[in-house]
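Student: sharing a sequence plus its predicted fold:
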Amino acid sequence: MSLPEPADLTSLVLRTDFADEPTWEAVRAALDAVDAYPHATCVAERRFADARVAELVAWDSAAPEGERIHYVFLADAAALADPEHPLLAVDLADEPGRTFRVPVRWFPDVSANLSLANMDFAEFADTADEGDGTYRGFGED
């Protein structure tokens, strides 16, 4: 199975939990509202229900070189349950399977820098809180 390609200069946000439609819509609305520019290509296809990190890594690595997406953000059960909606960021290229969480509030910063290759995945992952693995900006509150 191949992963959908995000729109230009956006990041793929893949819905993997289908238990709560209103919360998914709230996450989508929050992603749209957090910045004046679009940063997310949201995909809610049931074929990705409960997809695991290892599966995503395998699917992306099986894609032809020019069709690989390098990273993805998951709207999983944990992201939908938490009021901050911390999406699970998954590295598919440099350190396949490495993850960190990013609340919607900081999603535009992460997405923009990754989509422009201004920063790499590890720079954000290395800054994530050691306790809960969540990126909350570079020394910001």
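Tutor: Right, received. Where do you want to start? Numbers count the residues shown, from 1 in each chain.
Student: switch to C-alpha atoms for all contacts and neighbour counts from now on
Tutor: Noted.
Student: mind listing what's buried along the helix or strand residue 56 falls within?
Tutor: Secondary-structure assignment from DSSP states H and E places residue 56 in helix 53-62. Of all the residues in helix 53-62, those buried under the rule 16 or more other CA atoms under 10 Å are 53, 56, 57, 60, 61.
Student: contacts for that helix?
Tutor: 1, 2, 3, 68, 69, 70, 90, 92, 96, 97 (CA atoms under 8 Å, 6 or more residues apart in numbering).
Student: what of stretch 73-92?
Tutor: 11-17, 20, 23-24, 27, 50, 53, 56-57, 60-61, 69-72, 96-105, 121, 134.
Student: which stretches of this structure form helices?
Tutor: 21-33, 53-62, 77-81, 107-115, 121-127 (DSSP state H).
Student: any idea which of these gets closest to residue 46?
Tutor: helix 21-33 (12.4 Å; CA to CA).
Student: what packs against the closest one?
Tutor: strand 40-43, helix 77-81 (3 or more CA pairs under 8 Å, 6 or more residues apart in numbering; DSSP states H and E).
Student: out of those, deepest packed?
Tutor: strand 40-43 (a mean of 20; mean count of other CA atoms under 10 Å).
Student: about what we covered before: can you put the buried residues of helix 53-62 in CSV and add distance to residue 41?
Tutor: Formatted as CSV, the buried residues of helix 53-62 follow (distance: CA to CA, whole Å):
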residue, distance to residue 41
53, 19
56, 17
57, 19
60, 17
61, 20
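Student: so of those, which two are at opposite extremes in space?
Tutor: 53 and 61 (12.2 Å).
Student: from residue 39, how far out is the most centrally placed residue in the chain?
Tutor: Centroid-nearest residue in the chain: residue 73, 1.4 Å away (criterion: CA atoms, centre = their mean). Counting by CA to CA, to the nearest Å, the gap from residue 73 to residue 39 is 11 Å.
Student: and the comparison structure, right after this:
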Amino acid sequence: MPYPKLPAPAPGEVLLICTCYEEDKARWGEVLGALRGRQDGDAVVLDDGGVRLRLAEDPGWDYLQGGNLPALVPEGSAAPPIAAVVDIPVVYGGAAVLLVDLREIPGRGVRVPGDDLGRVLAALLGGSLRFDELVHGMDRFGVYQGDGWAPAIPTPTTVVRASFPRLPATEMTLLVRTDFTDDRAWRALVDALGEPDEDGGFSAGEGLSDRVELSAVVVDDREFEHLQPGQVPALVPPGEHTTMVALADAATMADPAHPVLVVDLYDTPGQVTRIPLAEAGSMAANLEISNMDFADFV
């Protein structure tokens, strides 16, 4: 069943989208009370900067991933620059509000604390702050100017190509080749995954990991050459709960341990970490059962 399209915000407004529902009722948690602003009908006008947050509710958005928002912009309409999301980590985990880029690199996200939301949104809409700067300023929890220390692997913001096809729909890990300069290194990586199963996926054997086998759908297609992490979340079909997406880039090919670049789809869409292929199965399993968060691997 397709997700409902996003409503069109008025000029200068930002949609505040709820993606957490119980019995078709929106759950906003403590967010609305924590925002520094005043209620104005179905909008909140923030004190710092005067930005209007238009509250957007639809039970059809339950469990919607932030990276899927670009696909829900109505066809023929201009995408607003940004949207704000109140998701499960916000409602039940006290996480910062998720801002999703809808224009520069659609689908990537950064979290911003509620008490700083007005300033950040006003600066983004006014042009004195770019989404790239939010990404560069994230801590390991994906929070802009957060105190969780800087990630070991900064999330890239440079884009080589602007257009890519959709990624395959699957519940398994996607392993996507993005570098095509070394076929021998790529074959070595694929050989390490083992033999494909009847569904076309690969399961790593005991020689690859002594903890958890990695089940992955391998994408070897030049259509994804130079794909960057921030572009990945918008390419995952809406409604598909892919465990994670791992990119095999030039650094992956150059190292015998095949350290893949793993992209977050849930907590902070587009954020990255790099792990050896031998550890990817354990990471996928822990993310799947919510035993660990993406930040635990950053």
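Tutor: The structure has been received and is ready for your questions. Predicted model, so just to flag it, every value in this text is computed and none were measured.
Student: surely residue 177 of structure 2 touches residue 219?
Tutor: Yes: counting by CA atoms under 8 Å, residue 177 of structure 2 touches residue 219, with 6.2 Å between them.
Student: about what we covered before: quick one: the helix holding residue 56 of structure 1 to chain centroid distance?
Tutor: Centroid displacement of helix 53-62 of structure 1 relative to its chain, using CA atoms, centre = their mean, to the nearest Å, is 14 Å.
Student: again, but for stretch 34-48 of structure 1
Tutor: Relative to its chain's centre, stretch 34-48 of structure 1 lies at 9 Å (CA atoms, centre = their mean).
Student: and that stretch, how far apart are its ends?
Tutor: Terminal-residue distance, stretch 34-48 of structure 1 (CA to CA): 25 Å.
Student: same check, this time on stretch 249-264 of structure 2
Tutor: 16 Å.
Student: before we move on, the earlier item: what sits in contact with each of residue 73 and residue 39 of structure 1?
Tutor: Contacts common to residue 73 of structure 1 and residue 39, judged by CA under 8 Å, 6+ apart, are residue 11.
Student: aligned counterpart of the residue nearest to the centre of structure 1 in structure 2, please.
Tutor: In structure 2, the residue matched to residue 73 of structure 1 (TM-score structural alignment) is residue 246.
Student: any idea how far that match is from residue 288 of structure 2?
Tutor: 15 Å.
Student: residues in contact with stretch 28-35 of structure 1?
Tutor: Outside stretch 28-35 of structure 1, the residues within contact range by CA under 8 Å, 6+ apart are 38, 39, 40, 42, 104, 105, 107, 108.
Student: same list, those, but as JSON lines with distance to residue 78 of structure 1 please.
Tutor: As requested, the contacts of stretch 28-35 of structure 1 are exported to JSON lines (distance: CA to CA, whole Å):
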{"residue": "38", "distance to residue 78 of structure 1": "23"}
{"residue": "39", "distance to residue 78 of structure 1": "21"}
{"residue": "40", "distance to residue 78 of structure 1": "19"}
{"residue": "42", "distance to residue 78 of structure 1": "17"}
{"residue": "104", "distance to residue 78 of structure 1": "13"}
{"residue": "105", "distance to residue 78 of structure 1": "16"}
{"residue": "107", "distance to residue 78 of structure 1": "16"}
{"residue": "108", "distance to residue 78 of structure 1": "20"}
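Student: out of those residues, what pair is the most spread apart?
Tutor: Farthest apart among those by CA to CA are 42 and 105. That separation is 16.2 Å.
Student: which residue is the nearest non-sequential neighbour of the match of residue 73 of structure 1?
Tutor: Counting by CA to CA, 6 or more residues apart in numbering, residue 262 is the residue found nearest to residue 246 of structure 2 once chain neighbours are left out, at 4.3 Å.
Student: please identify the residue in structure 1 that aligns with that neighbour.
Tutor: Using TM-score structural alignment, residue 262 of structure 2 pairs with residue 89 in structure 1.
Student: residue 219 of structure 2 now?
Tutor: So residue 219 of structure 2 corresponds to residue 43, using TM-score structural alignment.
Student: grab the nearest non-local neighbour of its match.
Tutor: Counting by CA to CA, 6+ apart, residue 43 of structure 1 lies nearest to residue 14, which is 5.0 Å off, once chain neighbours are set aside.
Student: the one you found is in contact with residue 72, isn't it?
Tutor: Yes: with contact defined as CA under 8 Å, residue 14 of structure 1 and residue 72 form a contacting pair (7.2 Å).
Student: still on that earlier bit, okay, now the residue nearest to residue 246 of structure 2: neighbour count?
Tutor: Residues lying near residue 262 of structure 2 (other CA atoms under 10 Å) number 27.
Student: please report how far it lies from residue 273 of structure 2.
Tutor: Distance from residue 262 of structure 2 to residue 273 of structure 2, by CA to CA: 5 Å.
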